[in-house]
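Okay, structure incoming, though there's no sequence with it:
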């Protein structure tokens, strides 16, 4: 079996980094280490116009205050409800950017946490591909773009990690990632595709 030359070339554009091991949550803010590998995220929110630049983890330790800031930033933009995110979602984002050599890149957030109320409303509207049991409801999913990075490359970087769900939306040029069960799908209405798994969407 031979790879398409372009796909073969894209595979070699990724930096050889792996998803870090699960981090620890300290009992006290004073237990956060002062030195170690820093994990930084720069996020922009398409719905609210807000931006955040935060170091959320140092070495193996998550920073509680930073996680709280990210939870608030990724709140349901429809009703302002906040939920505690699975910190592995942030590790997933950081590692995707590292794979692409874009650790300083800004992640444009299209959708973060969704309350059950919001998810039901989106499904009822018929204007989105919101799943009934979406990982957004569990604060484990993010829909995103990165300026200057094609969505197909974001998808490939996410898939290379072998973690959670990866949804590719070529028409709208964004990618869904989550820390739920491993699965993948493409949502491209009116376009024939062999590997769509819409029933497994996020």
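Everything's here; your move. Predicted, not measured: the structure shown is a model, and the values here were computed from it.

only C-alpha atoms for contact and neighbour calcs from this point on.
OK.

all strands of this structure, in order?
For the chain, the strands defined by DSSP state E cover 38-45, 51-58, 61-62, 106-111, 141-146, 165-169, 174-178, 183-186.

putting a second one here so we can go through both:
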């Protein structure tokens, strides 16, 4: 386990971040992903489990191990209850995209980690599920918001230029992953 040292300034800034939301522009998304931000926060809920997550997971250049464990649990395969380590880059992309949309509304997470069995079951039901989905590696999330359209979420994620982004208008969600930079429409 990594040792996490957080200064008093960093901790105070984290608490302040829960009360105030900055209005970043698209021009600073890339620097945010490269660690320019002192604080990174993610806020999501699951319509499947009813669980909520609102956590600061990065302060002053360091991931917070306890927060990452909380994210891993939240993004587990809810069908099998299997937990894997979620790639923090995926969370970084989702968090940066969220900041760009200038909203306090949390994401609704439709899918985080998927076990191979869950992925196979979903693939049998839908042609839009990849055989080697990055969901099975803890490298992807399917997200939506009530206050933002698929196009708005997609545009924010695309502006990060940091992974795969797919838009699914029919199912009203955007896929974000930390794999190769690519786009598609489902």
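Received it, and whenever you're ready, just let me know what you need. Every value quoted in this text rests on a predicted model; they were computed, and no experiment measured them.

follow-up on the earlier one: JSON lines for the strands of the first structure, including distance to residue 124 of the first structure?
Converted to JSON lines, the strands of the first structure look like this (distance: least, Cα to Cα, whole Å):
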{"stretch": "strand 38-45", "distance to residue 124 of the first structure": "24"}
{"stretch": "strand 51-58", "distance to residue 124 of the first structure": "30"}
{"stretch": "strand 61-62", "distance to residue 124 of the first structure": "37"}
{"stretch": "strand 106-111", "distance to residue 124 of the first structure": "17"}
{"stretch": "strand 141-146", "distance to residue 124 of the first structure": "19"}
{"stretch": "strand 165-169", "distance to residue 124 of the first structure": "20"}
{"stretch": "strand 174-178", "distance to residue 124 of the first structure": "20"}
{"stretch": "strand 183-186", "distance to residue 124 of the first structure": "21"}
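
Residue 81 of the first structure is nearest to which of those?
Residue 81 of the first structure sits nearest to strand 106-111 of all the strands of the first structure, at 13.2 Å, using Cα to Cα.

So which bit of the first structure is stretch 130-150 of the second structure matched to?
The alignment of stretch 130-150 of the second structure onto the first structure (TM-score structural alignment) spans residues 131-151.

quick one: contacts of that stretch?
Where contact means Cα atoms under 8 Å, 6 or more residues apart in numbering, the residues beyond stretch 131-151 of the first structure that reach it are 83-86, 89, 105-116, 119-120, 123, 154, 168-170, 173-180, 201-202.

before we move on, what about stretch 78-89 of the first structure?
Contacts of stretch 78-89 of the first structure (Cα under 8 Å, 6+ apart): 22, 62, 67-68, 71-72, 74-76, 113, 115, 118, 138-142, 178-179.
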